[in-house]
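> With the sequence up front, the predicted model follows.
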Amino acid sequence: MDWKNQFSPLDVTTSDTLPDLMLSYLGSWSAINMIGPDKKSYLQGQVTCNVVTLTNEQSTLGAHCDAKGKVWSVFRLFHHNDGYALFQPASAIDVELAELKKYAIFSKVEITASQDVALGVMGNEAQNWVDSLTDSRADVRPITGGSAVKISEKRWLLLVNQDQAEIIINEFSSSKVTEATWTRFDIEEALPVVTAQVQNEYIPQALNLQAIGGICFTKGCYTGQETVARAKYRGINKRMMAVVKGNLAEELPSAEPIVLERSVGENWRTAGELLTHYTFKDNVAIGLVVLPNDLEDGTQLRLAIQPDTRWTIEPLPYSLADE
């Protein structure tokens, strides 16, 4: 049996309890690998997070921007094999790889698209299951064939070679679910997802990276740093990433942008495009979207392609208040 075909959709309503242990093949996710003597210094000058202080047992969110501070990639960075891995949506890899390699000719560093397989372990028992793989109890752990990385209390990423991925999948005896469940966790945890569709559109603060440890304001210069600093110290950022929720009149199309509109008096205006979304069995959906950060409480939203729907802005699981 093809190991990629062992995963089934998990059809649950908004009130259903999730299985205690789930495994998913994250086919729409990948990573960029970086190795070489200059990997730390080179990456430090390219991204918003602090690479120098990142230990082997930690991961961090971060962004890579253009010179104007617009985001090419939002990634999770961690030590992997003999270098770094920047885990991110696979659709963003080609453009991000080209941008990240622009000045690499001047450094002893090799930057390549990863050939590893991404698996997601989820549920109340995810931690215990990962603990069974290794004696390490760190948030980033070397395991056979690659690395295990803690995303949240109920979620771990496994980035491993294909042979090990096949072994893990074939031996896994609990629920094997499609990556839609991983997407649900991303939305509920309000972790930004930047696919090719929205590359080079937003500054990091519009994606809430300052609130989730993805920006270091004391690390020194990197590409786009001036814009990121102005957004913090001069208050020029007028956007935020929100979790939204609403009803559906019919299934959302998978291959085209999903636009939300917001109510303005008796009229409706374009509010933003969903970065990602997840649909429950009871015709309710959730998603992530970048909105103006000064919207009034209770602002109504709707799907542009389904104008009879009504969506609301949900509370974030973290604070956007500036420390």
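Arrived safely. Residues are numbered from 1 along each chain as shown.
> rest of the way, CA atoms for contacts and neighbours
OK.
> Show me where this structure has its helices.
Ranges of helices in the chain, per DSSP state H, are 39-44, 93-100, 126-131, 162-171, 180-188, 225-233.
> Adding mean neighbour count, write these out as JSON lines.
Formatted as JSON lines, the helices of the chain follow (neighbours: other CA atoms under 10 Å):
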{"stretch": "helix 39-44", "mean neighbour count": "19"}
{"stretch": "helix 93-100", "mean neighbour count": "18"}
{"stretch": "helix 126-131", "mean neighbour count": "17"}
{"stretch": "helix 162-171", "mean neighbour count": "15"}
{"stretch": "helix 180-188", "mean neighbour count": "20"}
{"stretch": "helix 225-233", "mean neighbour count": "17"}
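> And here is the other one:
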Amino acid sequence: MSNNWYNFLSPLGAIFNDDKEVSFNASEQSTISSLQGDLYLTDLSYLGLIEVSGDDKKTYLQGQLTNDINAISSTLSHLSGLCTPKGRLRALFTIFAQGNKLYLQLPYPLLEETLKRLKMFVMMSKVELTNVSDSLIKIGVFGQQAINQLKASNLSIPGEPNMVTETDGIQLIRLAGETPRFECIGCVEKITALWQALQPKAQLINTSHWRIMDIEAGIPNVFASSKEAFIPQMLNLQILNGINFKKGCYTGQEVVARMQYLGKLKRKMYRAHCDAEQNVLPGDLLYSEKSKSGQGAGHIVDAQLSPKGGLDLLAVITSDAVDNNDIFLDEAMQLPLTIVDLPYSLEIEES
């Protein structure tokens, strides 16, 4: 993390854990009962950035990732996964462009090993991969007044989720959700000035609150504890435009295509709630009365304590467990999960 950015946030009560997740120690942070206020602001240092440059960058990434890299432009970002040869996700990226460079955004704890893995296959290609997490600062802005306040800072607003704008060195990525939500990216000087303009009108929120908004929007991620736990379709990437089935070969493509055209997807990502307040990690097992196998009912994608009580979560769950209302957080099967509607349909053409 940039020392200048850390030194700027520290007097505001920002405390970072080893994964660069932030919490603000102001007393009101523990009493947030809703994420439907007028304006919220947070730091996104928990997301790392890999810069990809060089003449062969798109050709190289096209052979590594699940989505069509040629579709990315200065005005469009999208999800894309890095798979093992067996089609399991090593990492899931938000990819966006800036000038003649591409940026891969992923949880910071996965950055170094992912960067090392990607560099293994550069070989003779004209490609450079660099960790730029400290030089490009990322903040999140959310709330009914987000658009008005960003406009007041003379920033151009992207109109739809995944769309991107750039104004005077600051990029805005619009994120999915019923309430306007944006990621703002720029150098430390630009983002510091933007933060100072927004903060008097905003409530500071923790990383956990920001991740709840991803859960509500049905947007998955792959974390260090869930690495290689899922194939792309289990995380609904075929619905979220995170896979292109016509782009040609990439690592794991045969498995992903076989599932799409020849297989039956028995596990999908659902949104759920549990009336329990206990720590769970991405990748943790879920349980079922009727499934005594080691695979259980499914696995956690992400779970956060809800401001309204209990746990909000995304989980990959078997269709049978969902149909039978037979999903539990604990092995004793005392903590049932309740399925909550996603903001998109899972009923799409599988072929």
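Arrived safely, thanks for sending. Not measured: the values here are computed from a predicted model.
> Give me the TM-score for these two chains.
Here the superposed chains carry a TM-score of 0.88, computed using TM-score structural alignment, normalised by the length of structure 1; 319 aligned residues with a CA RMSD of 2.7 Å.
> I'd like the distance from stretch 24-34 of structure 2 to the chain centre, please.
23 Å (CA atoms, centre = their mean, to the nearest Å).
> what comes up buried for it?
Neighbour-count burial for stretch 24-34 of structure 2, counted by 16 or more other CA atoms under 10 Å, picks out 24, 29, 32.
> what does stretch 238-253 of structure 2 give?
Across stretch 238-253 of structure 2, burial judged by 16+ other CA under 10 Å covers 238, 240, 242-245, 250-253.
> Which of those residues sits closest to A321 of structure 2?
Checking the buried residues of stretch 238-253 of structure 2 against A321 of structure 2 with CA to CA, the nearest one is Q238 at 21.7 Å.
> Just give me the match in structure 1 for that closest one.
Taking TM-score structural alignment, the alignment pairs Q238 of structure 2 with Q210 from structure 1.
> and of the helices of structure 1, who's closest to L77 of structure 1?
helix 39-44 (10.4 Å).
> how much does the closest one stray from structure 2?
When structure 2 is overlaid, helix 39-44 of structure 1 sits 1.3 Å from its aligned residues on average, using mean CA distance after the TM-score superposition for structure 1.
> Adding distance to M213 of structure 2, write the buried residues of stretch 238-253 of structure 2 out as a markdown table.
As requested, the buried residues of stretch 238-253 of structure 2 are exported to a markdown table (distance: CA to CA, whole Å):
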| residue | distance to M213 of structure 2 |
| --- | --- |
| Q238 | 21 |
| L240 | 16 |
| G242 | 19 |
| I243 | 23 |
| N244 | 26 |
| F245 | 29 |
| Y250 | 31 |
| T251 | 31 |
| G252 | 30 |
| Q253 | 30 |
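> Kindly state which residue of structure 1 is aligned to G143 of structure 2.
Aligned partner of G143 of structure 2 by TM-score structural alignment: G123.
> now for F223 of structure 2: what does it line up with in structure 1?
That one, F223 of structure 2, aligns with T195 by TM-score structural alignment.
> Its match: neighbouring residues, count only.
Close neighbours of T195 of structure 1, defined as other CA atoms under 10 Å, add up to 20.
> Surely it and A92 touch.
Yes - the pair T195 of structure 1 / A92 is scored as a contact, 5.2 Å apart, by CA atoms under 8 Å.
> so what's the spatially most central residue of structure 1 closest to, chain neighbours aside?
Residue closest to the mean C-alpha point of structure 1, counted by CA atoms, centre = their mean, is V193 at 4.1 Å. Among residues not flanking V193 of structure 1 along the chain, L275 sits closest, at 6.2 Å (CA to CA, 6 or more residues apart in numbering).
> How about the contacts made by the one you found?
L275 of structure 1 makes contact with 192-195, 198, 287-290, according to CA atoms under 8 Å, 6 or more residues apart in numbering.
> Show me the subset of the residues you listed that structure 2 keeps too.
On the basis of both residues aligned by TM-score structural alignment, their matches' CA atoms under 8 Å, what survives of the contacts of L275 of structure 1 in structure 2 is 192-194, 198, 287-290.
> Where do the strands of the stretch 1-150 of structure 1 begin and end?
22-25, 29-35, 59-65, 71-80, 83-89, 110-113, 117-122, 140-143, 146-152 (DSSP state E, counting those that start in this stretch).
> measure the aligned residue in structure 2 for the residue nearest to V193 of structure 1 to P220 of structure 2 for me?
When structure 2 is aligned by TM-score structural alignment, the residue opposite L275 of structure 1 is V301. From V301 of structure 2 over to P220 of structure 2 the distance is 7 Å, taken as CA to CA, to the nearest Å.
> and for these two, which residues touch both?
Common neighbours of V301 of structure 2 and P220 (criterion: CA under 8 Å, 6+ apart): L314.
> Would you mind measuring from S30 of structure 2 to L198 of structure 2?
Distance from S30 of structure 2 to L198 of structure 2, by CA to CA: 21 Å.
> go on, R117 of structure 2?
From R117 of structure 2 over to L198 of structure 2 the distance is 38 Å, taken as CA to CA.
> mind checking the end-to-end distance for stretch 220-234 of structure 1?
For stretch 220-234 of structure 1, the first-to-last residue distance is 18 Å (CA to CA).
> what range in structure 2 does it sit on?
Taking TM-score structural alignment, stretch 220-234 of structure 1 hits residues 248-262 over in structure 2.
> In contact with the residue nearest to the centre of structure 1, which residues?
74, 88-89, 186, 275-276.
> related to what we said a few turns ago, you'd agree the match of G143 of structure 2 is up against M22?
Yes - using CA under 8 Å, G123 of structure 1 is in contact with M22, at 6.1 Å.
> Identify the residue of structure 1 aligned to D312 of structure 2.
In structure 1, D312 of structure 2 lands on I286 (TM-score structural alignment).
> Tally up the residues packed near that match, please.
I286 of structure 1 has 23 neighbouring residues, counting by other CA under 10 Å.
> Identify the residue spatially nearest to it, adjacent ones excluded.
K245 (4.3 Å).
> for the helices of structure 1, which one sits closest to E256 of structure 1?
For E256 of structure 1, the closest of the helices of structure 1 is helix 180-188, at 17.0 Å, according to CA to CA.
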